[in-house]
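*Asks:* Show me the folded form of this:
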Amino acid sequence: MLKDLGQVGLWLSEQGLDATDLDEGRLKQHLSDLQEAGRRRVAGPRGMVPLLTFLREAGVVPAPQVTPSPAEVLLERYRCWMEVERGLSASTMLRYGNTARRFLAEQAMTDGKFVPEGLTGADLNAFLLRECARVSAGSAKGRVAELRSLLRFLHLHGVIAMKLGGAVPPVGGWRFAAVPPTMATEVQWLLDHTPREGTVGVRDYAILMLVARLGLRSIEVARLLLDDVDWRCGEIVVRGKGRREDRLPLPADVGEALVAYLSDPRPCLDARHMFLTCKAPHGPIRADLVGDVVERACRRAGLPKVGPHRLRHALAADMLRHGAGLTAIGQVLRHQDLATTALYAKVDFVALRAVAQPWPGTEAA
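*Replies:* Take a look at the predicted model:
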């Protein structure tokens, strides 16, 4: 890449240009001139993107002057509304914004023009029918909530005259219709087959222990800070959904896994996040890395691939088998609604058989 940068500098000098004149078009012309000169190996336009990005971040090359489209202006207003008026988290705003962008691009364009004021209930149904054909019932319910949020914003800001939020049809899918998938002895098998040496192994094992023993969500693991662990009191602060903070007792085995991870030299000493990336650029991990850690652990243990939430279900099922009540399980999993915790009661088939009535016409077992 340094060699490519030097060639770009020589080409600019030959053309009588300055670094401030560099942009995507001139880089493409530079690559074309190299090919015409007989160079056998020439990078493509995508290969020059890191170079141009670095020069712009360093202030050597000015940023391109891009005029936002009407759709982008509206989406930015929607993002600000979600942040200021609704107080949504960054990940939720990203998800809502992606759905809004796709919906407006598909349904609010007429003959190449952006006309959101012409949206109708038929446009909502057409978009949802396409979405429901490719996603699960749970994801489709999310699309409904995301669309209603967008339509509420459009009506409040005078973009559309009608309250189209009521025209968004609900998605069929009942919470107690199926038994939630869970794991039993596989969780310990998963932990036993996770290596506990090396920077990556020690970090991944600590992440798995937090998910398996405390039921932390992926985003909660990523948000964890060094200051969130109270070693003297044996507690840990968890930053969950809706900017909620909870204090949980820190089990001894989880604390030992964290100590083993923190005992290794940290790649970024001034970072306050608990878990950092092991490869450059060093920084806090993202939430999706937790899913990658669980997937790698399943592959090593020879188990079917599952996500971090399956370990959360397994923790609830294990507590239920050992006699814990739904209130206690809800406190550990930090559920705001006890009905959410009630989903896990269906996995205790032994207790359910004790109260189940025999089917008419059959003898009681």
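*Asks:* Could you use CA atoms for every contact and neighbour count after this?
*Replies:* OK.
*Asks:* For the stretch 201-350 of the chain, which segments count as helices?
*Replies:* 218-223, 252-263, 287-301, 308-321, 326-333, 338-342, 349-355 (DSSP state H, counting those that start in this stretch).
*Asks:* tell me which residues of the second one are tucked away?
*Replies:* Of all the residues in helix 252-263, those buried under the rule 16 or more other CA atoms under 10 Å are 254-255, 257-258, 260-262.
*Asks:* coming back round to it: make TSV from the helices of the stretch 201-350 of the chain and add distance to residue 141 to it.
*Replies:* Output for those, formatted as TSV (distance: least, CA to CA, whole Å):
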stretch	distance to residue 141
helix 218-223	21
helix 252-263	35
helix 287-301	22
helix 308-321	18
helix 326-333	22
helix 338-342	16
helix 349-355	29
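*Asks:* Can you give me the neighbour number for residue 298?
*Replies:* Other residues near residue 298 come to 22 when the count uses other CA atoms under 10 Å.
*Asks:* again with residue 271
*Replies:* 15.
*Asks:* give the contact list for it.
*Replies:* Counting by CA atoms under 8 Å, 6 or more residues apart in numbering, residue 271 touches 283-284.
*Asks:* cool, residue 121 as well?
*Replies:* By CA under 8 Å, 6+ apart, the contact set of residue 121 is 164, 167-168.
*Asks:* To check against the first, give me the structure of this:
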Amino acid sequence: MSRSDRSTRAMHQALPPALREAVDDFAEHLSRVRNRSTHTVRAYVTDLVSLFDHAVRMGCVDLAELDLSVLRSWLARQRTTGAARTSLARRAASARAFSAWAHRAGLLSADVGAALASPRAHRELPSVLRADQAAALVDGPTRRVRPTDAPPTDLPDTHGAPTNPARTGPAAGPTSGEAAVPLRDRVLLELLYATGVRVSEACGLDVGDVDHGRRVIRVFGKGGRERSVPYGVPAQRALDDWLRRGRPAMVGTHSGDALLLGARGGRLNPTTARQIVGAYAEAAGLPRTSPHGLRHSAATHLLEGGADLRAVQELLGHSSLSSTQIYTHVSVERLRAAYRQAHPRA
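*Replies:* Predicted coordinates for the structure are as follows:
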């Protein structure tokens, strides 16, 4: 448990029982009814505990006493302590979401957070790789561009499986466990760039989620929303190699149906996947790159190639078109840069 988590837990325990119960009930609503992820629920709880801690300091010990002035005072205090605009916007959204839920649940006589304004978060344009840079990164496992031929040191698998004794020597499959790692890395990089899926979505794929005939993967995104995402021929070749020669060498008793496996046979850990992407990018001499950077690059390259914005929204799993529109700005900026570099009167 991190220091911030311990601090949040301590403040939570110090809250009056009525406020503490409201936080717990809201967290259960987010998890069970809204089907939010564990990370999202934790962020909401952290914001609410901070809000109620501030409210108690102002003399508000009952939920019915929560009003707009308390919410505004809390945000003002966050700003004076150096919170970024994006953090303030998120915390205001947390307060509004709780207020709306509490009003519907009959805990508040009015939705006091409905009138709460928040600073508009400044959205920086994501950095993206050029098409040739993305190709060099994805081809890294094939060309062995790692600083050494040794596979990366994986974190514990998602299931924390013990090492499978059957895999300490040469694997029973067509290749050794160590030689299977580049095949795993290659299919991970191909899928991230070919589909633009989130790293958690890629690591959550099962073997049965791949439709080889239609070259489509079934993805479960945020909020449990399901979508189908196509992939190309290079990703299909990587999948075929991995499933035929790589996965059988790394599979263990805790593998289950997981498509991508970690060093100990369990489902590949997203943190390990981030390390894999970063290692290949560094070895290829590319800018610092993450799986989300590949997602940004895939979306930008799709739009530059003429893809419809709505289609890209569906591929990425964005619930709002505004989340996808940022990639149109990226394309315009790249166009401007090319113009300034090439045009004699730029």
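*Asks:* follow-up on the earlier one: can I get the buried residues of helix 252-263 of structure 1 in a markdown table with distance to residue 245 of structure 1?
*Replies:* Output for the buried residues of helix 252-263 of structure 1, formatted as a markdown table (distance: CA to CA, whole Å):
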| residue | distance to residue 245 of structure 1 |
| --- | --- |
| 254 | 19 |
| 255 | 19 |
| 257 | 22 |
| 258 | 20 |
| 260 | 25 |
| 261 | 24 |
| 262 | 23 |
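*Asks:* Out of those residues, flag the one nearest to residue 143 of structure 1.
*Replies:* Taking CA to CA as the measure, residue 143 of structure 1 lies nearest residue 254 of these, at 36.7 Å.
*Asks:* which residues does residue 274 of structure 2 contact?
*Replies:* 199, 290-291.
*Asks:* what do we get in structure 1 for it?
*Replies:* Using TM-score structural alignment, the equivalent of residue 274 of structure 2 in structure 1 is residue 291.
*Asks:* how close does that match get to residue 207 of structure 1?
*Replies:* Using CA to CA, to the nearest Å, residue 291 of structure 1 is found at 10 Å from residue 207 of structure 1.
*Asks:* Please apply the same query to residue 25 of structure 1.
*Replies:* Distance of residue 25 of structure 1 to residue 207 of structure 1, computed by CA to CA: 46 Å.
*Asks:* Tell me which of the two has more neighbours.
*Replies:* A direct count of neighbours by other CA under 10 Å for residue 25 of structure 1 and residue 207 places residue 207 higher, at 24 against 9.
*Asks:* Now do the same for that one: its match in structure 2.
*Replies:* Using TM-score structural alignment, the equivalent of residue 207 of structure 1 in structure 2 is residue 188.
*Asks:* One more: residue 153 of structure 1?
*Replies:* Aligned by TM-score structural alignment, residue 153 of structure 1 pairs with residue 101 of structure 2.
*Asks:* just to confirm, which helix or strand has that match in it?
*Replies:* Taking DSSP states H and E as the definition, residue 101 of structure 2 sits inside helix 85-104.
*Asks:* for structure 1, what spans make up the strands?
*Replies:* Secondary structure of structure 1 by DSSP state E: the strands cover 109-110, 113-114, 229-230, 235-239, 245-249.
*Asks:* To residue 297 of structure 1, which of those lies closest?
*Replies:* strand 235-239 (23.6 Å).
*Asks:* Which part of structure 2 matches that closest one?
*Replies:* Going by TM-score structural alignment: strand 235-239 of structure 1 matches residues 216-220.
*Asks:* That stretch vs structure 1, average offset?
*Replies:* Compared with structure 1 after fitting, stretch 216-220 of structure 2 deviates on average by 1.4 Å (mean CA distance after the TM-score superposition for structure 1).
*Asks:* what distance separates that stretch from the centre of its chain?
*Replies:* 16 Å (CA atoms, centre = their mean, to the nearest Å).
*Asks:* if we can go back for a sec, let me know which of the strands of structure 1 is tucked in deepest.
*Replies:* strand 235-239 (a mean of 20; mean count of other CA atoms under 10 Å).
*Asks:* Against which helices or strands is it packed?
*Replies:* Contacts defined by 3 or more CA pairs under 8 Å, 6 or more residues apart in numbering; DSSP states H and E place strand 235-239 of structure 1 against helix 218-223, strand 229-230, strand 245-249.
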